[in-house]
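Peer 1: no FASTA, just this:
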């Protein structure tokens, strides 16, 4: 017995040693991914760190490293234009997310009735998402221009008192951003909800129908609660789009009239690049990043928690 045991040990030891080809196979994926990971770490997280460092300095035209602590954040909090941009983000983001969810869910429910030409309608609703926000902004700028668009067309029909001049009204300009953004993103939300609806077990719906529930009750009490993960994902995506919205504002309103339709992204650009206040612009960028993290962290926590309990 002892001789066989000693004879088995060298065989096991030699089997545990990997050949050069085996080592290459084990390390090849890591070697292939290493450059991409290194580039991502440097150009994404490295620049985030650099932006945070600049927000603690008095940088103006060019980066400088005379640290001033949180003085730039104090300047930011005392800046009226920043508070206008922040309040606009609350209005724009809240309406954008709410209307996209409601309209996307309604369109998804209508398409879920197995209507004719569903594929064509789905394509029509999804088409705006294929456009960039620059194109969307330019098109809606023409449509909302009082002298060229909807107002001019309706007045040409004989309704001389009709007014739709939100684009040049400081109190209403931010709502033109909502119109254009909802037009572009609601089809995407519809696709998310439609996929969720098609994933619900038909036996649940049939059981509710056998219990005598009406169709509106089935959707309100059974279907929509089942779509909670889809709703959560849609809210995360739409909120992220709202926080970083820049190109739509530039193309549609330019932040105007004045800075009435400014959002934090356009505020950051204006101060960091056109007004040579890199430190202040970096501080506003870090607050925007904080807003994104405030959305992403609860989402990641929820996902990890569901996986643990699942």
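Peer 2: Noted; the coordinates are in hand. In this text, all values refer to a predicted model and were calculated from it rather than measured experimentally.
Peer 1: can we go C-alpha only for contacts and neighbour counts from here?
Peer 2: OK.
Peer 1: packing partners of the host helix or strand of residue 179?
Peer 2: Element membership for residue 179 (DSSP states H and E) is helix 173-198. Helix 173-198 makes packing contacts with helix 80-111, helix 118-126, helix 133-144, helix 228-243, helix 247-252 when contacts are defined by 3 or more CA pairs under 8 Å, 6 or more residues apart in numbering; DSSP states H and E.
Peer 1: at 7 Å what do you get?
Peer 2: Packing partners of helix 173-198 (3 or more CA pairs under 7 Å, 6 or more residues apart in numbering; DSSP states H and E): helix 80-111, helix 118-126, helix 133-144, helix 228-243.
Peer 1: could I get those helices in CSV, plus columns for distance to residue 164?
Peer 2: Shown next, in CSV, are the helices and strands packed on helix 173-198 (distance: least, CA to CA, whole Å):
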stretch, distance to residue 164
helix 80-111, 19
helix 118-126, 25
helix 133-144, 7
helix 228-243, 24
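Peer 1: try this one side by side with the last:
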């Protein structure tokens, strides 16, 4: 009896260990499979469609690189890609700058810190389409800032960004900064609060001013945070769709066309599925240019930390 009980207990323990080992795998497996299908299978299907002769509906006749050649020969696609670079440069730099400034101010142990953090982070909780719609009202000459200033007596005041072909993209940039600077602030603030307090105290004991302490000690130690924020904001920029549609609907004319809005137009408005798939693959390539180097950097950094012990 004793040996049989011991064997049963050993078998039970073995089963329990196996169960604990397999439960996480079973829990994660559905999402991993769905992610694999969503990313790799659908990306492969989109790549094949981009090489086909599809028009209104997907077909599978091979056409080679002609859809890509047609895409890059289209003036609107050139405008969309140049807008993407212009928007990304100003949007990422300004959102990071505003977010860092807000984080530095909150890091001074201000009163009602929780309130300020929530207020600055709140815009990110609002969907991009809602943000775009609200700001479109504010930019509207008959109901927004221009109308308000003229009502106060400044009859020559003009702030009709969304109706100006040359300046409409700035409306999207300003709105994007308002939407995302709180996100950058949250990450920067978390990085500032993670810095070893002993290092900061040592710098202060050595007579370093607050500005010099931040510039020479604190900010250099959170360099990975800067990189992470830049990568995430670049992803936001590359996938810009809702803001452009809600604010300007890619206008006036084609002045605020973005790659994502052009993909939608090709596939669902003009029935050019092959060319739309080619444009989608170009967006994927732009994302890969951002994400692949960042992923390799994370792997290299992790290995270096492990080697250091």
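Peer 2: Okay, I see it. On a predicted model such as this, the values are computed, not experimentally measured, just so you know.
Peer 1: average gap between the helix holding residue 179 of structure 1 and structure 2?
Peer 2: Mean deviation of helix 173-198 of structure 1 relative to structure 2 after superposition (mean CA distance after the TM-score superposition for structure 1): 0.6 Å.
Peer 1: in structure 2, what stretch matches that helix?
Peer 2: In the comparison with structure 2, helix 173-198 of structure 1 aligns to the range 168-193 (TM-score structural alignment).
Peer 1: mind listing what's buried along that stretch?
Peer 2: Under the neighbour-count criterion of 16 or more other CA atoms under 10 Å, stretch 168-193 of structure 2 has 168-189, 191-192 buried.
Peer 1: over to stretch 219-226 of structure 2?
Peer 2: Along stretch 219-226 of structure 2, these residues count as buried under the neighbour rule (16+ other CA under 10 Å): 219, 221-222, 225-226.
Peer 1: structure 1: matching residues for that one?
Peer 2: Structural correspondence for stretch 219-226 of structure 2: residues 224-231 of structure 1, per TM-score structural alignment.
Peer 1: swap in stretch 36-45 of structure 2?
Peer 2: Stretch 36-45 of structure 2 lines up with residues 41-50 of structure 1 when matched by TM-score structural alignment.
Peer 1: stretch 52-60 of structure 1: end-to-end distance?
Peer 2: 15 Å (CA to CA, to the nearest Å).
Peer 1: can you give me how far it is from the chain middle?
Peer 2: 27 Å (CA atoms, centre = their mean, to the nearest Å).
Peer 1: do the same with stretch 133-142 of structure 1
Peer 2: 19 Å.
Peer 1: now stretch 239-247 of structure 1
Peer 2: Computed by CA atoms, centre = their mean, the chain-centroid distance of stretch 239-247 of structure 1 equals 6 Å.
Peer 1: ends of that stretch, how far apart?
Peer 2: 16 Å.
Peer 1: what sits up against it?
Peer 2: Contact partners of stretch 239-247 of structure 1, identified using CA atoms under 7 Å, 6 or more residues apart in numbering, comprise 93, 97, 133-134, 265-266, 288, 292.
Peer 1: which of the residues you listed ranks first by neighbour count?
Peer 2: Counting neighbours by other CA atoms under 10 Å, residue 97 leads the contacts of stretch 239-247 of structure 1 with 24 neighbours.
Peer 1: find the nearest non-adjacent residue to the counterpart of that residue in structure 2, please.
Peer 2: Mapped onto structure 2 by TM-score structural alignment, residue 97 of structure 1 lines up with residue 92. Computed as CA to CA, 6 or more residues apart in numbering, the closest residue to residue 92 of structure 2 that is not its neighbour in sequence is residue 233, at 5.9 Å.
Peer 1: kindly report the same for residue 286 of structure 1.
Peer 2: Spatial nearest neighbour of residue 286 of structure 1, excluding adjacent residues (CA to CA, 6+ apart): residue 52 at 6.5 Å.
Peer 1: what's the local residue count around the one you found?
Peer 2: Residue 52 of structure 1 is flanked by 17 other residues according to other CA under 10 Å.
Peer 1: that one and residue 287 touch, don't they?
Peer 2: No: if you go by CA atoms under 7 Å, residue 52 of structure 1 and residue 287 don't touch, sitting 9.9 Å apart.
Peer 1: buried ones in the helix or strand harbouring residue 279 of structure 2?
Peer 2: Using DSSP H and E, residue 279 of structure 2 falls within helix 273-308. Across helix 273-308 of structure 2, burial judged by 16+ other CA under 10 Å covers 273-283, 287, 290-291.
Peer 1: go on, stretch 127-142 of structure 1?
Peer 2: Across stretch 127-142 of structure 1, burial judged by 16+ other CA under 10 Å covers 128-129, 133, 136-138, 140-141.
Peer 1: rewinding a little: for the helices and strands packed on helix 173-198 of structure 1, which one sits closest to residue 42 of structure 1?
Peer 2: helix 228-243 (22.5 Å; CA to CA).
Peer 1: average offset of that closest one relative to structure 2?
Peer 2: Helix 228-243 of structure 1, aligned to structure 2 and superposed, deviates on average by 0.4 Å (mean CA distance after the TM-score superposition for structure 1).
Peer 1: structure 2: which residue goes with residue 298 of structure 1?
Peer 2: Aligned counterpart of residue 298 of structure 1 in structure 2: residue 293 (TM-score structural alignment).
Peer 1: any idea how far its match is from residue 32 of structure 2?
Peer 2: According to CA to CA, residue 293 of structure 2 and residue 32 of structure 2 sit 22 Å apart.
Peer 1: check residue 106 of structure 2 too.
Peer 2: For residue 106 of structure 2, the distance to residue 32 of structure 2 equals 38 Å [CA to CA].
Peer 1: try residue 296 of structure 2
Peer 2: Noted for residue 296 of structure 2: a distance of 21 Å to residue 32 of structure 2, by CA to CA.
Peer 1: over to residue 59 of structure 2?
Peer 2: As for residue 59 of structure 2, its distance to residue 32 of structure 2 is 29 Å (criterion: CA to CA).
Peer 1: check residue 289 of structure 2 too.
Peer 2: To residue 32 of structure 2, residue 289 of structure 2 is 23 Å away according to CA to CA.
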